[in-house]
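Trainee: Predicted model and sequence follow; I will ask about them next.
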Amino acid sequence: MKEYRLKGLSCPNCASDMEQQIQKLDYGKSAQIQYNSGKIQLDEKIDLKKVKKILATDNASLLTEEDEHGHSHPSSIKVYLGIATGVFILALLVDGMTSFTAVPFYITAIILSGYQTFIKGLKNLVRLKFNIETLMTIALVGAVAIGEWREGTLVAILFGLNEYLEGLGMQKARKSMASLLKIAPKEAVIIRNGSEETIPISNLSVNDLVLVRSGEKIPSDGVIETGNSSVNEAAITGEAMPVEKAVGESVFGGSINNEGVLRIRITKAYKDSSLAKILHLVEEAQETKTPTEQFINRFSKYYTPLIMIISALVMIVPPVFFNASFGEWFYQGLAVLIVGCPCALILSSPIANISGITRNARNGILIKGSVHLEQLGMIDTLAFDKTGTLTKGTPYVERVETFDHTNFLTVAAAIEKHSSHPLAKAIMNKVSEFPYREKEAEELEAVAGQGIMAKIDGKRYRIGNEKSVEGAAIDESVQSLITSMKEDGLTLVLVADDTTILGMFGISDEIREESESVMSALHSIGIKNTVMLTGDHQKTAEKVTKRVGVRSYYAGLMPEDKVEKVKELTKNGNVAMVGDGINDAPALATANLGIAMGKGTDSAIETADIVLMQDHLGKLPEAIGIAKRVNRTIRFNIALALGLKLVALLLTIPGLLTLWIAILSDMGATILVTLISLTILWNKKEKKSDGKPYPELQHS
C-alpha cells in the first residue's frame, strides 16, 4: 500500500462516495480515503489516472511535490465563486432593465458556482441516492422551473461558498495536525569510518553512531556516547523546560540538542522510535469515530429522505387540501429541501475532535482515538496506582533517629556503600548530607530476610529490619519510636552492634510534588471520586491518601485484586485507571479508560488508551478539561445546527421561508460550528500565581 496526501477534500460524504468508486477499480479493493487527515491509501498497482479522474469529480486531487513545499495554486472553487458573484451582480443590474435579458447572466452564474453539485446531484438521482448534492440539485431545478432565477442563482452561489468554507475549516484543523507531525526529523548525520555522512532518517539502523550539533534534532531514540547538553523534549513530553543529559543517558528522537555536540548510539530504527509511534497513533486517532459521530452518520441516512418527504408534503398538502397557491407552496417546499442539508450536523463533531486530539498531543498527551477523547470527557471516577504514579517509585529516607552519634552514620555508610539495593542507595543519599568518618567494612555477609552483617575495626555490626537486630537491647523509648515510625507507614532499617541499636532510618516512597495540586484540580473540574489502589500495607496507603488528597483507598491488593476493584467501581460510574503501563496492565484494560504514565516507554504507549508522555500527572487535569470542552462543543454544535434548521422550518407555517433564508441558515450553522470547534485549538492560559488550576479547568 502507498499513501498519498490529498488537497481539495471538503465533504465527508463525498469522500465516502469516492472511496467506494475507487474500490471498484482493478486493485482498488483495499483503497481507503482518510477524510480527517486528508490522505488516501492505494495499492501500488492501481491506475492512478482513473483515481485522479474520480477525485476530480469532487474537485479533489493528489498533492504534488510542489504543493508539499507550499506553492499550491489558488483554489478553482474560489476563482469560480468570485466570477459567479460578479456575474450575479451584473445580472441584478440588467434585471432592473429587463428580466429576459438577465436570464443568460443568471445561467452563467449558476454554471460557474454550481455545475459540480448539479452533475453529482443528477448522477445521484439516477441511482436514487439522496444526499446533499441531490437536495441542492432538486432545489435548483425547481427554482429555475418556476422562474425564480434570482433566488436559484443566489442558492447556487451560497451553497458553493458554504462548501468552500466547510473545506477551509477542515483544512485549518488538518494544518494544525500537520504542523504537529512536522516535528519529525528528516535526515541524520551518521559517523562511518571517522567521516560524516548525511542520510535520510528512514535509512538509520540500530547501533549507528550519529552526530547531533547544537540546535539540531536528535534523529531517533539512543544513548549518549560522548558530550553533555540540555535537551528540549517538548516534542515527546510537552514539557518546555530542557532536561540535562550526560554520557550513558537515553534520549528521544525528535528532541532538540540545545548546546554542545553529542554523539549518540542509536538504539531504535526511526520507525520503532517513541516519536514515530506517537505520530502514527495520533494520525490513526483522527480517523476513529465516536459513538456521537456514528449516531450522526446513521441519523443523516434517515434524515435526508425524511426532509424530502416533508418537502413533498409542503408542496402538495396546502394546494390540495387548503386551496392555496401551488406556485407559492412549491417554492416553500424547495426552501425546505435546502434547510434539510445536513452539512452543519455532519461537521459538528469531527473538527472538534481533531482539535482536541491535536491540542492534547501538543501537551505531550497521546489520545489514541476520538472515542477515547469523548470517554475522557465523561469520566467521573479516577483510580490511581500508588507506586510510580502518586509517588516517585524510588525510596527515600524520610526520618532519621540517632542513638550513637559517633558510630551510627559511619557504620551505615561503610556497609551500604557496597550495596546496589534501592534502600541502600536511599540511605547513602541521606548519609551524604551529614559529616561522618569514612571507614571500610570487612567480611560482609547477607542474611536472607534480615539484612547485612559486617566487621568494622574488628567489631561486628549489622544493618537491616527488626529481625536483624534481635538480641540487641531495645528499651521502651526505642520501642516507642519503632512503633511510631511503623504507624507512619515507614519501612525501618536499623543499625546495631551485638548489644545496642545505634540508630534507624525510616524510609518511604517519596510522594510526587504535584500529586496534591493535581487531586485538587481534578476535584474542581468535576471528578467526583478519586481512589488509590495499592499493594502496599494499610498504614502506608493511609499516609499517602492524607498527603495527596485522594478521597478513598484500598491497600494490600494483588494485581488481580485491583482488577476486581476496578470492576466494582465501573458499576457506579465512568472509571479511568491511571498507572505506569507495566504492572497495572490488567487494571488499565478493565477500566472504561486506561491512562498510562510512561515518558515514552513502549509498554506505556502500547497498553493504555491515553498516555501521559511526561513522568508525572501534572497535565492530567488539563487533558480532562480539554476533553470536557470538546464534548460541550459537540453538544452545542448539534443543538445549534438542528436549532437553526428548526427555526427556518417553522417559517414555512406562515409561508415566510425563502430560498436565500434557507441557504443562509444552513451556511450560517456550518460556519459557526466550524469556528466554534477551531477555538479548542486556542491555548490562552492565565498565569498561575496562587497555585490554583487555570480558569479554563475550573469551569470545564
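Mentor: The structure has been received and is ready for your questions.
Trainee: Going by C-alpha atoms from here, please, whenever you check contacts or count neighbours.
Mentor: OK.
Trainee: Which residue comes closest to residue 325 once chain neighbours are left out?
Mentor: Spatial nearest neighbour of residue 325, excluding adjacent residues (C-alpha to C-alpha, 6 or more residues apart in numbering): residue 319 at 5.7 Å.
Trainee: What about the one you found, how many residues nearby?
Mentor: 16 (other C-alpha atoms under 10 Å).
Trainee: Tell me if I am right that it is in a helix.
Mentor: Yes. Counting by DSSP: H, G, I helix; E, B strand; the rest coil, residue 319 is part of a helix.
Trainee: what sits against it?
Mentor: 325, 326, 329 (C-alpha atoms under 8 Å, 6 or more residues apart in numbering).
Trainee: this is the comparison structure:
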Amino acid sequence: MSESFMKEEMKAYRVQGFSCASCANIFENNVKRLQGVEDAKVNFGASKVYVKGQTSLEELEKAGAFENLKVRDEKEQKIEHKPFWKHKENIKAYIAVILLVTGWVLGKQSGEGHLLSTIGYGASILIGGYTLFIKGLRNLSRLQFDMNTLMTIAIIGAAIIGEWVEGAAVVILFAISEALERYSMDKARQSIESLMDIAPKEALIRRENEEIRIHVEDIQIGDIMIVKPGQKLAMDGTVIKGASTLNQAAITGESVPVTKTINDEVFAGTLNEEGLLEVRVTRRVEDTTLSKIIHLVEEAQAERAPSQAFVDKFAKYYTPAIVMLAMFIAVIPPIFFSEDWSTWIYQGLAVLVVGCPCALVISTPVAVVTAIGNAAKNGVLIKGGVYLEEIGKLKAIAFDKTGTLTKGIPAVTDIVTFLGNEDELISLTAAMEKGSQHPLASAIIKKAEEKGLPFNDISVEAFQSMTGKGIKASVNNEIYYVGSPSFFEALHQQIKSDQKVIVDDLQAAGKTVMVLGTATEILALIAVADEIRESSKAVISQLNRHGIETVMLTGDNQRTAKAIGQQIGVTNVEADLLPADKLAFIKEFRGTHQHVAMVGDGVNDAPALAASTAGVAMGGAGTDTALETADIALMSDDLNKLPYTIQLSRKALTIIKQNITFSLGIKAVALWLVVPGWLTLWIAIFADIGATLLVTLNSLRLLRIKK
C-alpha cells in the first residue's frame, strides 16, 4: 500500500517541540505502541504525525512526554510560539550555567576538588543533562547508539575520572548545540507556517439577503462571499459581480497585481486592492489552492533527498564506529604501551563528544526544508528533496510549445485577399467556423468580433467537417471551403504560383495558413499564429548560457516549428509529435542525458511529465492536474520562475555538500588532535557546536535567494 494512500486513511496532528530527527523517530515508535493505534508516521520536517486507528490528544502527548511535545488537531489554530529564550530546555540550561559558575566560584574559594564545588558541578550536570541522560541510558540499555548515547557515556565518564568542570561544560554546550538545531528547524518551518496565516479565518457571506461573518469551516460551496477593498479572500471562487485588481503574490509569486472581472477565478489568500467583489465560493476550505499548496509542501518535507538518505545511512554506521574508536583509544595505549589510564580514558571520552553527529544529521534536512519553503513563498511548488536536488542536476529541458513557450491562444496575424472585400470574407469564414471544433476557429471568430462584423447574421447550411482537411458549407446557395493549403492543392489540382509563394512565406515565418475558397477559386489566405510568451526568449537564452540543452516539442509541422524555435532560441526542435511521441522522445532523451526535465501544462503532457526525471507544470494555481502530475509546479504562467528554481536547487546542492564537508571536516581535524594527546572535552564540544552553528547559518542562506 502506498504511503500517500496510507496517509489518506490516517488522521493528521500537528506536533510542537521536536528538537531532532531521532526524537521524532522515538515519538513515532511510542505512538505505534499506543492502544488502539494500528500505524503511525511522523513527518519531522513539517512537525506532523499521521495516526491510523483510535487515540486521543492526551495519549499522544503522553507518548511525547519524554520531549515535552505538544500535540493538536491539524485544523486547530496555530499555537503561539514562545520566544526562543523562554523554551523549557533553555531554561534548564540557564540554571545549569548558574550552578556551574557557583561551583567554579566555590572551587576558587575552597580549592578545586572541594566537596561544595563538586556538588555545584554535579547539580549542573544533573539539571542540565536530565533529559539527555534519560534518553541516553534508555538507548544504552537497548544497545542503540545515537548522539544522546555518546554524550551520556562521555559525561558520566568525565564525572567518574573526576573531570566535573568539563563534564558540566559539556552538558551546557550540548544544550546550546541542541538549541541551535531547534532554532534552525523552527526557522526553516516558519516559511511554511507563514503560509497558514495568509488567508483569513472568517469571511463576510451573504445568505438569504443577510450578510453575516462566519468561520471558513462553515462556508459552503455556492455561498456568496463579499470582499471589500484592502481585504484578503478567505476562499477560492468565481467573481460574479464587480471588478478589481488582486495581488496574487502569496499564491503564484506574481509581483504585479492581476485584474479580475466577472467569471474570473480567484484564490484564497490573495489581496483585493481596489474594487468591491462578490465571489461565488467554488471549494471548501480544505480544498482551496492555498490548502493544497500547504499540504503538498508539508508532504514534500517528508520526501528524503538522496543526500539525506546517504547521511542517514552513513550516520547509522558512523555512530557505532565512533564508540568503537573511543573504546580503542581509551584501552589500547594503557594496555599495550603502559600509558596512563586516566589520560587515555579522558581522550576516549573526548572522541565520543567530538564524534557526536549533530551537525551531520541536520546538514541536509535544514537545507532542504529552507529551500522548499523559500520556493513556496516565491510561487514554486517543489514536491520533495529528491526533486529539489534533481532540478539542479539537469542537463536538458524539453518544453511543450503550446501554452508553455507560447501563450496557447492563437490569433489572426495576416489576411491576404484575392477576390472580394476583406471584411466580407472574414465574416463569411467566421460564420462557417462557428460550427467547427478546431482550435484555430476561435482565432477567426475573435478577429471578426474585434472588427465588429455581423457574422452571426449570415445563414450557414449543409455544414460539414472534414477531419484533418477543413470544413465546407453552403452560404447563399454557394459551396465554400476553409482548409489547409494541401487540401486546396488537392481540390484545385494545384495552387497558383503567386499564391504558393505567399503561403510559403507565411509558413516560413512560423504561421499556420488557412485558405478560404470555392471549388474553383481561392478567395483569401488567413494566417494564424500562437503568440510567443514575452519571457520565453530570455529564459531559453539564460538556460542555454548555463549549459542546459533546450528542446521544443510540438505537434506543428516541421517548417512552422523550426521558425518558432529559431525565434525563441531553443537548441533543438522536434515537430509533428503526438502525445505518445512526446513520451517516447522523453524516454529516449533520458537515455542520452540522464537528468531531463519536461515543462508542460500538466494536462495533455502528463505522460511525458511523469517519464522525465523532473516534471515541471506551468500555471499550477487552480489546476488540480498540474499539482498532482508534476514534481514541480510553477504556480503562475511565468517561465522566469524556472531559472530561479534551478538557481535555488543548485545553491541548495552546493550548501548540502558544504554542510556535509563542514560537519565531517571539523570533526576529522579535532580527532587528529588525539595523536599528540591534545584533544580535550572543551575542544571536542566546541568542535561539535562550531559544526552545528556553521551548518545552521549556511543553510539559512537559502532564505536570501529571490527570483
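Mentor: It's in. Just so we're clear, the structure is a prediction, and the values are computed from it rather than from any experiment.
Trainee: TM value for the aligned chains?
Mentor: Once the chains are overlaid, their TM-score stands at 0.91 when taken by TM-score structural alignment, normalised by the length of the first structure; 682 aligned residues with a C-alpha RMSD of 2.7 Å.
Trainee: What's the residue nearest to residue 325 of the first structure aligned with over in the second structure?
Mentor: Matched across to the second structure, residue 319 of the first structure falls on residue 334, judged by TM-score structural alignment.
Trainee: And its match, how close does it get to residue 680 of the second structure?
Mentor: 18 Å (C-alpha to C-alpha, to the nearest Å).
Trainee: Kindly report the same for residue 157 of the second structure.
Mentor: 13 Å.
Trainee: In the second structure, which residues correspond to stretch 663-678 of the first structure?
Mentor: The aligned range for stretch 663-678 of the first structure is 685-700, by TM-score structural alignment.
Trainee: residues in contact with the matching stretch?
Mentor: 170, 173-174, 176-177, 180-181, 184, 188, 353-356, 358-360, 362-363, 366-367, 370, 652, 655-656, 659, 662-663, 666-667, 670.
Trainee: Centre of the chain to that stretch, how far?
Mentor: 25 Å (C-alpha atoms, centre = their mean, to the nearest Å).
Trainee: before we move on, what about stretch 96-108 of the first structure?
Mentor: 53 Å.
Trainee: List only buried entries from the contacts of residue 319 of the first structure.
Mentor: Buried members of the contacts of residue 319 of the first structure, counted by 16 or more other C-alpha atoms under 10 Å: residue 329.
Trainee: which of the contacts of residue 319 of the first structure lies closest to residue 274 of the first structure?
Mentor: residue 329 (62.4 Å; C-alpha to C-alpha).
Trainee: residue contacts, that closest one?
Mentor: 314, 315, 316, 318, 319, 655.
Trainee: farthest pair in those residues?
Mentor: 316 and 655 (13.9 Å).
Trainee: Ignoring the adjacent residues along the chain, who's closest to residue 232 of the first structure?
Mentor: residue 242 (4.5 Å).
Trainee: any chance you could map the helices in the stretch 51-200 of the second structure?
Mentor: With DSSP state H, counting those that start in this stretch as the criterion, the stretch 51-200 of the second structure has helices at 57-63, 88-110, 115-141, 147-160, 164-196.
Trainee: Could I get the buried residue list for the first one?
Mentor: This means helix 57-63 of the second structure. Quick answer for helix 57-63 of the second structure (16+ other C-alpha under 10 Å): 60, 61, 62, 63.
Trainee: burial count for residue 591 of the second structure?
Mentor: 11.
Trainee: What is the equivalent residue in the first structure for it?
Mentor: Using TM-score structural alignment, residue 591 of the second structure sits opposite residue 571 in the first structure.
Trainee: try residue 89 of the second structure
Mentor: Superposed on the first structure with TM-score structural alignment, residue 89 of the second structure falls opposite residue 77.
Trainee: I'd say that match and residue 165 touch.
Mentor: No. Applying C-alpha atoms under 8 Å as the test, residue 77 of the first structure and residue 165 come out as separate, 10.5 Å apart.
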